[in-house]
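Trainee: structural data only, the sequence is not supplied:
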């Protein structure tokens, strides 16, 4: 299978995941189901691509395993977190604003958009699955960056989960652990994961051309639907958040500023 066919297959896999997720969302009566399926969708794309383009223990296998591990952990974490609460208010508000054919509008504006982003961000994985069965210095560097990102994301998520589970922390701001050095260790880690996968793909020209994929993911996390929306919400219901913002890096981990 040529790389063009694999790109088309990745798009079909992303669309299939989104259609199935939308059906489950309607059955559950919760449109935030898309958040739970987000990471798993990347895993499906990676595994589908590897199954149709089998290679040895080179870049193809490495990016497939790394993508699946990251995606399945993220989906499990988000599903467990969201299941303990009602539906995310963002989706309730979007549904309420769509007065005419709300279900169709949710599918078109939310779910299809997620499918397109999922497919585009996955392009380095698709490219890496077509590389020769070899692994060079750039590939090793990519794995190292992925490991840093995965650690930041997983540890940051667990620290936040434990913080929220303690009733004594209600209304407080988490500023210890990784959260002492960046206000969003999970988002920073997510970006590193995709830059690591890109570096593995960049060992050869087709993969190197997919640089817009990690750039898009990083923009979404730091400037799009990630960090800005989270911070607007926290600024409104956490009295100490403004001081936390003043002394803590917004994205890249840095020592806290002295006040």
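Mentor: Noted; the coordinates are in hand. The model shown is predicted, which means the values in this text are computed figures rather than measured ones.
Trainee: contacts, neighbours, all on C-alpha from now
Mentor: OK.
Trainee: for residue 171, what are its contacts?
Mentor: Residues in contact with residue 171, defined by CA atoms under 8 Å, 6 or more residues apart in numbering, are 237-239.
Trainee: using CSV, lay out these together with neighbour count, distance to residue 122 and secondary structure.
Mentor: What follows is the contacts of residue 171, written out as CSV (neighbours: other CA atoms under 10 Å; distance: CA to CA, whole Å; DSSP: H, G, I helix; E, B strand; the rest coil):
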residue, neighbour count, distance to residue 122, secondary structure
237, 11, 35, helix
238, 14, 36, coil
239, 13, 39, coil
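Trainee: ok, now how distant is residue 163 from residue 179?
Mentor: 11 Å (CA to CA, to the nearest Å).
Trainee: actually residue 91, not the one I typed
Mentor: 27 Å.
Trainee: give me the more crowded residue out of the two.
Mentor: residue 179 (22 against 16; other CA atoms under 10 Å).
Trainee: with adjacent residues omitted, what lies nearest to that one?
Mentor: The shortest distance from residue 179 to any non-neighbouring residue, by CA to CA, 6 or more residues apart in numbering, is to residue 185 (6.3 Å).
Trainee: I'd say that neighbour and residue 178 touch.
Mentor: Yes - counting by CA atoms under 8 Å, residue 185 does reach residue 178; the two are 6.3 Å apart.
Trainee: next, show the common contact partners of those two.
Mentor: Counting by CA under 8 Å, 6+ apart, the residues touching both residue 185 and residue 178 are 152, 156.
Trainee: quick one, which of the two is more surrounded?
Mentor: Using other CA under 10 Å as the criterion, residue 185 and residue 178 rank with residue 185 on top: 26 against 20.
Trainee: A further structure is provided below for comparison with the first:
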């Protein structure tokens, strides 16, 4: 587990830089960029430092690195082209702009990078060099999840780019079947490393990825904060969206309350 100290040191350094950057630019949203960058980099670090077979470590480096790079670039574009995310505006206001608390928040994210690196540890010590079937399954899972998340991100960006949609809720494409399709595919992505760690002596560590990600998305920093901000900014339109559309796992939407009233005898 000494490898995790290297991950933590790297994460603490980039989050310190991120805190300085947000203080200068008044945008806490950079923390999300650095979280994605940090987790992706930890996949590369652990693949390099691990003593397992080459094949699963190469797969870890490629898949984890590409995932982190894509997500970090997507979030960086949002940070640079849009005002500070409403969630972070609310947090800054709640803390009265207290830089000590904001610094602590950034360093907490550094610890989360270490937590989400645990599945990579399991893969990095996997001694199995001939598990091509599991690697193929992991690649398929990665393509499905990262492709789905990318599609959801593009659909939302296209919707937001239209000024006529200001104050409205996106119901296009995947957003018709889930209020958070990007979060769903992000959660699904973590099963990639479960598959890569099937024959590892630390295979159970790989399950921390989907488990912890689900807990954070469902109850901690994902859905609760996002939906609270959506209700503040979109009000009744978003409440109707909540009533008709599944929260996380995609499924067909139910009828709106207005449609039910119209069909009532």
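Mentor: Nice, thanks for sending it over. Remember, it's a predicted structure, so these values are computed and weren't measured experimentally.
Trainee: where does the TM-score land?
Mentor: Here the superposed chains carry a TM-score of 0.88, computed using TM-score structural alignment, normalised by the length of structure 1; 254 aligned residues with a CA RMSD of 2.3 Å.
Trainee: thinking again about what came up before, overlap between the contacts of residue 171 of structure 1 and structure 2?
Mentor: Contacts conserved in structure 2 for the contacts of residue 171 of structure 1, counting by both residues aligned by TM-score structural alignment, their matches' CA atoms under 8 Å: 237-238.
Trainee: so what corresponds to residue 20 of structure 2 in structure 1?
Mentor: Mapped onto structure 1 by TM-score structural alignment, residue 20 of structure 2 lines up with residue 23.
Trainee: other SSEs contacting the one helix or strand its match maps to?
Mentor: Applying DSSP states H and E as the criterion places residue 23 of structure 1 in helix 3-28. Counting by 3 or more CA pairs under 8 Å, 6 or more residues apart in numbering; DSSP states H and E, the packing neighbours recorded for helix 3-28 of structure 1 are helix 33-52, helix 112-121, helix 123-128.
Trainee: onto which residues of structure 2 does the last one map?
Mentor: So the one you mean is helix 123-128 of structure 1. Against structure 2, the aligned range for helix 123-128 of structure 1 is residues 118-123 (TM-score structural alignment).
Trainee: have a look at how far, on average, that stretch is from structure 1.
Mentor: Compared with structure 1 after fitting, stretch 118-123 of structure 2 deviates on average by 1.3 Å (mean CA distance after the TM-score superposition for structure 1).
Trainee: then stretch 7-20 of structure 2?
Mentor: Superposed on structure 1, stretch 7-20 of structure 2 shows a mean distance of 2.4 Å to its aligned residues (mean CA distance after the TM-score superposition for structure 1).
Trainee: buried sites along that stretch?
Mentor: Neighbour-count burial for stretch 7-20 of structure 2 flags 7-8, 10-12, 14-15, 18-19 (criterion: 16 or more other CA atoms under 10 Å).
Trainee: what does stretch 222-235 of structure 1 give?
Mentor: 222, 226-227, 231.
Trainee: now do stretch 56-66 of structure 1
Mentor: Residues 58-66 are the ones in stretch 56-66 of structure 1 that count as buried (16+ other CA under 10 Å).
Trainee: can you check stretch 39-51 of structure 2 too?
Mentor: Quick answer for stretch 39-51 of structure 2 (16+ other CA under 10 Å): 39-50.
Trainee: I'd like to know how far the match of residue 20 of structure 2 sits from residue 59 of structure 1.
Mentor: As judged by CA to CA, residue 23 of structure 1 and residue 59 of structure 1 stand 34 Å apart.
Trainee: in contact with the residue lying closest to residue 126 of structure 2 once chain neighbours are set aside, which residues?
Mentor: Residue nearest to residue 126 of structure 2 in three dimensions, not counting chain neighbours: residue 200, with 4.1 Å by CA to CA, 6+ apart. Contacts were defined as CA under 8 Å, 6+ apart; by that measure residue 200 of structure 2 touches 122-123, 125-128.
Trainee: now do the SS call for residue 200 of structure 2.
Mentor: Classification of residue 200 of structure 2 by DSSP: H, G, I helix; E, B strand; the rest coil places it in coil.
Trainee: and it, what's its match in structure 1?
Mentor: Per TM-score structural alignment, the equivalent position to residue 200 of structure 2 in structure 1 is residue 204.
Trainee: next one: residue 180 of structure 2
Mentor: In structure 1, residue 180 of structure 2 lines up with residue 184, judged by TM-score structural alignment.
Trainee: so residue 203 of structure 2 touches residue 122, yeah?
Mentor: Yes - counting by CA under 8 Å, residue 203 of structure 2 sits close enough to residue 122 to count as a contact (5.6 Å).
Trainee: tell me, what's touching the two both at once?
Mentor: Listed contacts common to residue 203 of structure 2 and residue 122 are residue 197; contacts here mean CA under 8 Å, 6+ apart.
Trainee: and these two? Which one has more around it.
Mentor: The neighbour count for residue 203 of structure 2 versus residue 122, taken as other CA under 10 Å, is higher for residue 122 (26 against 21).
Trainee: give the contact list for that one.
Mentor: 197, 200-206.
Trainee: give me that answer again for 7 Å
Mentor: Contacts for residue 122 of structure 2 were tallied using CA atoms under 7 Å, 6 or more residues apart in numbering; they are 197, 200, 202-203, 205-206.
Trainee: can you name every helix or strand that the helix ranked longest in structure 1 contacts?
Mentor: Longest helix in structure 1, counting residues (DSSP state H): helix 137-165. Packing partners of helix 137-165 of structure 1 (3 or more CA pairs under 7 Å, 6 or more residues apart in numbering; DSSP states H and E): helix 185-201.
Trainee: average distance between the helix it packs on and structure 2?
Mentor: When structure 2 is overlaid, helix 185-201 of structure 1 sits 1.2 Å from its aligned residues on average, using mean CA distance after the TM-score superposition for structure 1.
Trainee: now do that helix and helix 137-165, the angle between them.
Mentor: 160 degrees (axes from the mean of the first three to the mean of the last three CA atoms, to 10 degrees).
Trainee: what does helix 185-201 of structure 1 rub up against?
Mentor: Looking at what lies outside helix 185-201 of structure 1 - CA under 7 Å, 6+ apart - the contacts are 59, 63, 124-125, 127-128, 138-139, 142-143, 145-146, 149-150, 152-153, 156-157, 178-179, 207-208, 214, 217-218, 221, 251-252.
Trainee: what's the angle from that helix to helix 112-121?
Mentor: With the same axes, to 10 degrees as the basis, helix 185-201 of structure 1 and helix 112-121 are set at 50 degrees to each other.
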